[in-house]
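Asks: I'd like to go over a predicted model; first the sequence, then the structure.
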Amino acid sequence: MELLKRIFTTLVTIFASVSSVNAKEHHYTSCALSENPYSSPQPYSPRQHSTSCPGRAHRHTSGSSGSSSDQSCRNNNNVAAAKARFYGHGVTTSYGEMCYHDNSLVSASLEALIQHLVPTVDYYPDRSYVFTFLLSSRLFLPPYELMTRVCHLCVEQQRSGDALLDKIRFREVAPKLVQLLTEWTETFPYDFRDERMMRCLKDMTLHVARGDEVTMQQMTQRLIKRLSALGQYEEAVAALNVVAMERPASLKSKQASAQRSDVLSVCDDPFVLAQQLTHIELDRLSFIGPEEFIQTFAMKDPLENHKGFFRKRKTSNLEAYVSWFNRLSYLVATEICMPMKKKHRARIIEFFIDVAQECFNIGNFNSLMAIITGMNMSPVARLKKTWNKVNTDKFEILEHQMDPSSNFSNYRTALRGATQRSETAHSSQEKIVIPFFSLLIKDIYFLNEGCASRLPNGHINFEKLWELAKQVSEFLVWRQVVCPFDRERRILQYLVTTPIFTEDELHLASYESEGPENNMEKDSRRSLRSSLLHRENRT
């Protein structure tokens, strides 16, 4: 128990530390990255963004593919006019290897996109482009390879053959390269868990040290602090999961099960429990990197399992958050199936209905859906005598809100309402929007699967990348919110560590609460008793 308290205290401290780091990141986002999609209070649209100086992307170094020169870029206007094609009211224009529609980038070669990311003395890429390309480039090449190529191009572009002149030219472009690296480390810090990325960052620090040494040091310190907090978080969550894997009281007797404390003994106020659930949701959301949504589809790096390189799953925090949803669903079902008395079970059902309602009011749709899922699990749904003692009107309204028909149209309407409330919020509580996370992942998955990443001409479909960035940028806005409610450590600890039943144990607990109604259920109870008793005796 003492170990558990230390683990839980460590976890709470990490969350508080990261909230401080996030506050600094959010300040940076709102100030330095005001053009970034996720820093705007308005819904992000790819049509609202163009990449600055379209012809700029085709000024290649002699070592890169394509041979467009500065002069050809300056003379591109006449060529572009000749190539312009009209579709309805829009204009599609090609600049070498980049294609625009109504001034928004829609497709380009990978080489042109990489070149377009490289800053010069008089050019810096549009920040919405930086976010979009850094997010989705991992579909085409690993982050360390992109960083290596960008830094190499930036250095090579300053070479003139005169060592002294080269130093002067690089000193002039260094601040913009530092700005790009800062955006990268602030928005996608988890990329730098790969030691190849850190080596590249260290190399660039040596290059720019004379000009922006302090800025680079500050950037590196913030990055290390974030990665350290991530490592501590993952270790603490893993330790809590080990504790949570302990089984509840033995099912060999209902009397033994009844000795277990339940949620009502820990918290009997639905509003307070909903607040604590919101703490857990926002805490765990804060550790999900935006790239994790895209990393799911990315090509496997052949060197990923090489000795010395970071080998953790690149979507581990996203997966941990989905696991939390499953845990909450099973916790709700366990709490309902555990009590001996029908009246007590009915009271717990009504309590969780009230908690779900409060989650809806707060804007915590993920906990809301987890509670509904737990209450609809078959071991709970079959407790007809218990449900007969419950007023289900409020629950039916909540189920209607989260009805999956028409692609969750009711929920999507409620989510839009919560988002609009958040955009005009006057208090921290009104800013809270916690989406039904599994559906968000599904939306991004089908967007990726439903649109080709490459076009027939070999270009990358940048319209798809804009849409992926739109989906992920909305998540980043929601992730920024700091939970305004007071922490109740005893309740939080109960929610994340109290033992829960497996599916088989839930079914048996349900049969013990309300006996089998037919021969199939009788056979199921007999089989479950035998297998679970055998398992308990073995352990």
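Replies: The structure has been received and is ready for your questions. Computed from a predicted structure; not experimentally measured. Numbering: from 1, shown residues only.
Asks: make it CA atoms for all contacts and neighbour counts henceforth
Replies: Fine.
Asks: For the helix or strand harbouring Ser30, buried residues please.
Replies: Element membership of Ser30 [criterion: DSSP states H and E] is helix 2-32. Applying a neighbour-count criterion of 16 or more other Cα atoms under 10 Å, one finds 7-8, 10-12, 14-15, 18-19, 21-22, 25-26, 28-29 buried in helix 2-32.
Asks: Between the residues you listed, which sits nearest Arg487?
Replies: Distance to Arg487 across these (Cα to Cα) is lowest for Val12, with 9.3 Å.
Asks: coming back round to it: so what's the gap between the helix holding Ser30 and the chain middle?
Replies: Between the centre of helix 2-32 and the centre of its chain there are 16 Å (Cα atoms, centre = their mean, to the nearest Å).
Asks: Next secondary structure after that helix?
Replies: Assigned by DSSP H and E, the successor of helix 2-32 is helix 70-74.
Asks: other SSEs contacting that next one?
Replies: Packing contacts for helix 70-74, counted by 3 or more Cα pairs under 8 Å, 6 or more residues apart in numbering; DSSP states H and E, involve no helix or strand.
Asks: which residues sit against the next helix or strand after that helix?
Replies: Using DSSP H and E, the helix or strand that directly follows helix 70-74 along the chain is helix 76-83. With contacts defined as Cα atoms under 8 Å, 6 or more residues apart in numbering, helix 76-83 is touched by 55, 93-95.
Asks: next, the one to line up against it:
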Amino acid sequence: MPPTTPYAGKFNSCPSYGNNNHVQPPSPYHSGSAPKPSRDNIYNGPYSPTENPYDVPQPHSAYRTTSVSSVSTKEHHYGSSCTISENPYSSPQPHSPRQHSTSCPGRAYRHTSSSCISEHSCRSNGAAAKARLYGHGIATSYGEMCYHDNSLVSASLEALIQHLVPTVDYYPDRSYVFTFLLSSRLFLHPYELMTRVCHLCVEQQRSGDALLDKIRFREVAPKLVQLLTEWTETFPYDFRDDRMMRCLKDMTLHVARGDEYSWRAMQQMTQRLIKRLSALGQYEEAVAALNAAAQERPASLKTKQASAQRADILSACDDPFILAQQLTHIELDRLSFIGPEEFIQSFAMKDPLENHKGFFRKRKTSNLEAYVSWFNRLSYLVATEICMPAKKKHRARIIEFFIDVAQECFNIGNFNSLMAIITGMNMSPVARLKKTWNKVNTDKFEILEHQMDPSSNFSNYRTALRGATQRSETAHSSQEKIVIPFFSLLIKDIYFLNEGCANRLSNGHINFEKLWELAKQVSEFLVWRQVICPFDRDRRILQYLVTTSVYTEDELHLASYESEGPENNMEKDSRRSLRSSLLHRENRS
């Protein structure tokens, strides 16, 4: 088969950090001085589901270091060694069908525009291949698969499944494996795909002679194990489905009858998978316990004196640099548990071919949603901390503190916490506190708002993100590797890419050009997700950030009116209504 990816030979599992041409992100605050030293780690207590999940001694660290290239250490068992610099498809002519590929997947996909390819007139013509001019390149059709400039652009679903199946002398390009496993759930259930792939892999070795079949399967078994290893390590959450685990067990038994070495590799792979899923379950239980603890309501809103009994953020941490570090811990911890497939499953149910809605409804995007909830919580926490104090001077001090925290988040590369803080400070209950804001120097805040300005599709933020990404690629320290994107915008980009391009062309082929672009976006996220936070943990601060109670929107408005009285009749009516409804709610509870 001709090459399946335009990225062959360009993949590297991690960038070289020996480059001295260090690129800093365009920070208006970065002085170039060395970062402040982290404080001693006092966050070492025993783990309990009722405590902070960030107290766990990294039960999920193995998952965080997993990326598209997670099976590279196994290559010497199951195939030829990878060479990052080589391009097996450098020839301008298409290669023979199903040629063995050893190119490595890795950090980045091709550098083309995200626009989807226009519909092709490629048609199936059996097994014969024919080429024709296509714009400035060559479009080629190999049976049910169409290529443009040696890049797969469309194919039938059956052909794509067949192309995933390894043989004795063929293994699919690993970027193809990642792309198809990621987006195939738009068209069929992961269980169906795994069943069909395993069945084809076994059946194509059958010859009618039992001894010959055993010999032939022994030869292909290592390739099958490698494919399943890539699947379990890159998309482990697919295996929360009992049917997937049963299929994996069946294949383990089948492999055991043909090749003892591959059987042992299957056992080790299954053990790693179970360990990873166990860590995921532990994390979800801990987050659920924390969310339950955070449901406790703040002090009564009847008087500002009663509200003042609640501790504030400055009592937990008065150093903006340390608080930004702890926010980064939370961000990276929660990012590390988001499965790449969750981005696709968020809209997979829209495809009319999807018949297993129960699977997608059950935990389809639970960790992605939990991360979005964290963003909302942080925004409301910021607004609560500002609206709660009775004294104007205290409120102004907290505003200035959060501005400094946001600035440090920007310098770290933590854009998600930065945007959450800006969002909280721009909520109407906070924005209306004019007397408080008059006591604040807003120069830094205005610079930060400019960096995260949504105009021109967040062009300023995207420029800063590219700078942080370049810094990460040439990083000399763990801190410089950190890139935490504004997550809601990342989801929005993937959503509009999906909505703006058809899944299928008029000839029934799957639009694989679209799948390449989806994989490009998600692969960048995988690299950002695997960074280990270099800062020391402060258990007390982390506990405060994830468990302290925050005001609801109504409570925020009432607290704002209590801090600075209504300015017009509309606000007076709103305050009376809020007092009545919240008092009734408190008495009823």
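Replies: It's in. Since we're looking at a predicted model, the values are computed, not measured.
Asks: The contacts of helix 76-83 of structure 1, buried ones only, as a ChimeraX selection?
Replies: Buried residues within the contacts of helix 76-83 of structure 1, by 16+ other Cα under 10 Å, are selected in ChimeraX with:
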select :55,93,94,95
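Asks: Columns secondary structure and distance to Ile397 of structure 1 on top of the contacts of helix 76-83 of structure 1, output as a markdown table?
Replies: Conversion of those to a markdown table gives the following (DSSP: H, G, I helix; E, B strand; the rest coil; distance: Cα to Cα, whole Å):
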| residue | secondary structure | distance to Ile397 of structure 1 |
| --- | --- | --- |
| Gly55 | helix | 55 |
| Thr93 | strand | 51 |
| Ser94 | strand | 52 |
| Tyr95 | strand | 54 |
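Asks: Make JSON lines out of the contacts of helix 76-83 of structure 1 and add distance to Ile168 of structure 1.
Replies: As requested, these are arranged in JSON lines below (distance: Cα to Cα, whole Å):
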{"residue": "Gly55", "distance to Ile168 of structure 1": "26"}
{"residue": "Thr93", "distance to Ile168 of structure 1": "37"}
{"residue": "Ser94", "distance to Ile168 of structure 1": "35"}
{"residue": "Tyr95", "distance to Ile168 of structure 1": "31"}
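Asks: Just the closest of the contacts of helix 76-83 of structure 1 to Lys202 of structure 1, please.
Replies: Of all the contacts of helix 76-83 of structure 1, Lys202 of structure 1 sits closest to Gly55, with 31.5 Å by Cα to Cα.
Asks: Is the aligned partner of Asp486 of structure 1 in structure 2 in a helix, a strand, or coil?
Replies: Residue correspondence to structure 2 (sequence alignment): Asp486 of structure 1 is matched to Asp536. Of the three states, Asp536 of structure 2 takes coil under DSSP: H, G, I helix; E, B strand; the rest coil.
Asks: Please work out how many residues are found near Asp536 of structure 2.
Replies: Neighbours of Asp536 of structure 2 under the rule other Cα atoms under 10 Å: 17.
Asks: how far away is the residue opposite Ser409 of structure 1 in structure 2 once aligned from Ile491 of structure 2?
Replies: Aligned counterpart of Ser409 of structure 1 in structure 2: Ser459 (sequence alignment). Distance, Ser459 of structure 2 to Ile491 of structure 2, using Cα to Cα, to the nearest Å: 16 Å.
Asks: before we move on, back to that, ok, the match of Ser409 of structure 1 - contacts?
Replies: Ser459 of structure 2 is in contact with Asp453, counting by Cα under 8 Å, 6+ apart.
Asks: doesn't Val91 of structure 1 fall inside a helix?
Replies: No - assessed by three-state DSSP, Val91 of structure 1 does not belong to a helix; its assignment is strand.
Asks: Quick check: the aligned residue for it in structure 2?
Replies: In structure 2, the residue matched to Val91 of structure 1 (sequence alignment) is Ile138.
Asks: Contact partners for that match?
Replies: Contacts for Ile138 of structure 2 (Cα under 8 Å, 6+ apart) come out as 131-132, 148-150.
Asks: Could you dump the residues you listed into a markdown table with neighbour count and secondary structure added?
Replies: A markdown table is the format used below for those (neighbours: other Cα atoms under 10 Å; DSSP: H, G, I helix; E, B strand; the rest coil):
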| residue | neighbour count | secondary structure |
| --- | --- | --- |
| Ala131 | 15 | strand |
| Arg132 | 12 | strand |
| His148 | 23 | strand |
| Asp149 | 18 | coil |
| Asn150 | 23 | coil |
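Asks: The residues you listed: which two are farthest apart?
Replies: Maximum distance among those (Cα to Cα): 12.6 Å, for Arg132 and Asn150.
Asks: shared neighbours, these two?
Replies: With Cα under 8 Å, 6+ apart, Arg132 of structure 2 and Asn150 have common neighbours 138-140.
Asks: of those residues, closest to Leu558 of structure 2?
Replies: Nearest member of the shared contacts of Arg132 and Asn150 of structure 2 to Leu558 of structure 2, counting by Cα to Cα, is Ala139, at 64.5 Å.
Asks: Could you check how many residues crowd around the closest one?
Replies: So Ala139 of structure 2, with other Cα under 10 Å, has 22 neighbours.
Asks: how far away is the residue lying farthest from the centre of structure 2 from Ile215 of structure 2?
Replies: Farthest-out residue of structure 2 from its mean C-alpha position, per Cα atoms, centre = their mean: Asp209, at 47.5 Å. Counting by Cα to Cα, the separation of Asp209 of structure 2 from Ile215 of structure 2 is 10 Å.
Asks: which part of structure 1 lines up with stretch 387-406 of structure 2?
Replies: Going by sequence alignment: stretch 387-406 of structure 2 matches residues 337-356.
Asks: cool, stretch 512-525 of structure 2 as well?
Replies: Going by sequence alignment, stretch 512-525 of structure 2 sits over residues 462-475 in structure 1.
Asks: Check stretch 420-430 of structure 2 too.
Replies: Across structure 1, the stretch matching stretch 420-430 of structure 2 (sequence alignment) is residues 370-380.
Asks: For that stretch, list every residue counted as buried.
Replies: By neighbour count on 16+ other Cα under 10 Å, the buried set for stretch 370-380 of structure 1 is 370-375, 377, 379-380.
Asks: So which of those residues sit within strands?
Replies: If you go by DSSP state E, these have nothing in strands.
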